[in-house]
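Enquirer: what shape does this take:
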Amino acid sequence: MTMTALNNGALRQLLPAALALAGTALSFGVTATPSHAAASYYAVTLASPLDAPKRFVNGETPWACAGSECTAPRDTSRAAVVCARLVKKVGPIARFATPEGELAAEDLTKCNAGK
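Expert: Have a look, this model is predicted:
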């Protein structure tokens, strides 16, 4: 047997193991990435900025706020309900938006009034 035949046989045995290892590493990297980073649905501007960045769960929605901006993934509740819950945690809101658009001025007023 020549060295080339040994090398080809060894490569054929190692290739599936190397591919499996690479696939495992890639899938771990994908699952270890925080999902909230790419899943922002709500974009909120507070009337007054917070003193320090804040992360909290309101209802079942995880929020991340920094300065006067807050973001969160989609909730199952209506936007007006999510807004009213958020006001209780962070105070008055100047702007509440989703990919579908901004909360109407009348709804934002009700939200800030706790209605």
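
Enquirer: use CA for all of it now, contacts and neighbours both
Expert: OK.

Enquirer: now the helices: where do they sit in the protein?
Expert: According to DSSP state H, the chain carries its helices in the segments 3-32, 79-90, 105-112.

Enquirer: which parts of the last one are buried?
Expert: Neighbour-count burial for helix 105-112, counted by 16 or more other C-alpha atoms under 10 Å, picks out 107, 108, 111, 112.

Enquirer: residue 56 contacts residue 71, correct?
Expert: No - the criterion here is C-alpha atoms under 8 Å, and residue 56 misses it with residue 71 at 11.0 Å.

Enquirer: give me the more crowded residue out of those two.
Expert: residue 71 (23 against 12; other C-alpha atoms under 10 Å).

Enquirer: the more buried one and residue 42 touch, don't they?
Expert: Yes - counting by C-alpha under 8 Å, residue 71 does reach residue 42; the two are 5.3 Å apart.

Enquirer: where do the contact lists of residue 56 and residue 71 overlap?
Expert: 63, 64 (C-alpha atoms under 8 Å, 6 or more residues apart in numbering).

Enquirer: next up, for comparison:
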Amino acid sequence: MKTVAAITAALVALTSAAPALAQANYYAATPKAEFAKSSVVTRSTMWKCTGGTCTAPRTGERDAVLCELVVQRVGALASFSAGGTAFGEDALAKCNARAR
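Expert: You can find the predicted model right below:
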């Protein structure tokens, strides 16, 4: 009986952690040039950068505004996505116009 309770508790913990993990990577920005820092902050959003891509949790900022804020810190982007939806060519070009 203790084993069943332990397994149930573990499954509940994993199930409740999944949405939090998905939210941790709601935004993804891939700089065109190599970005050497492991993190960057835009206003109040902390971006974690590994493997050539920077990710951040969902924020109250509009997607286009957050894209413009991140290009000011990391430079022009090869891609940007919010909630798994990639910016189109025009939206990305408009965002990159704000690059440092």
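
Enquirer: kindly provide the TM-score of these chains.
Expert: The TM-score (TM-score structural alignment, normalised by the length of the second structure) is 0.69; 79 aligned residues with a C-alpha RMSD of 2.1 Å.

Enquirer: hang on, the earlier thing: and the buried residues of helix 105-112 of the first structure as CSV, adding distance to residue 19 of the first structure?
Expert: Output for these, formatted as CSV (distance: C-alpha to C-alpha, whole Å):
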residue, distance to residue 19 of the first structure
107, 54
108, 53
111, 53
112, 55
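
Enquirer: out of these, who's nearest residue 84 of the first structure?
Expert: residue 111 (4.7 Å; C-alpha to C-alpha).

Enquirer: over in the second structure, tell me which residue corresponds to that closest one.
Expert: Under the alignment (TM-score structural alignment), residue 111 of the first structure maps onto residue 95 of the second structure.

Enquirer: name the nearest residue to its match, ignoring sequence neighbours.
Expert: Spatial nearest neighbour of residue 95 of the second structure, excluding adjacent residues (C-alpha to C-alpha, 6 or more residues apart in numbering): residue 68 at 5.0 Å.

Enquirer: now which residue in the first structure aligns to that neighbour?
Expert: Aligned by TM-score structural alignment, residue 68 of the second structure pairs with residue 84 of the first structure.

Enquirer: number of nearby residues for its match?
Expert: Neighbourhood size, residue 84 of the first structure [other C-alpha under 10 Å]: 21.

Enquirer: that one reaches residue 109, doesn't it?
Expert: No - using C-alpha under 8 Å, residue 84 of the first structure is not in contact with residue 109, being 10.0 Å away.

Enquirer: separation between residue 6 of the first structure and residue 15 of the first structure?
Expert: Relative to residue 15 of the first structure, residue 6 of the first structure is positioned 14 Å away (C-alpha to C-alpha, to the nearest Å).

Enquirer: likewise residue 42 of the first structure?
Expert: Taken as C-alpha to C-alpha, the span from residue 42 of the first structure to residue 15 of the first structure is 45 Å.

Enquirer: neighbour count winner among those two?
Expert: Between residue 42 of the first structure and residue 15, residue 42 has the larger neighbour count (other C-alpha under 10 Å), namely 22 against 11.

Enquirer: what's the counterpart of that one in the second structure?
Expert: Match for residue 42 of the first structure (TM-score structural alignment): residue 27.
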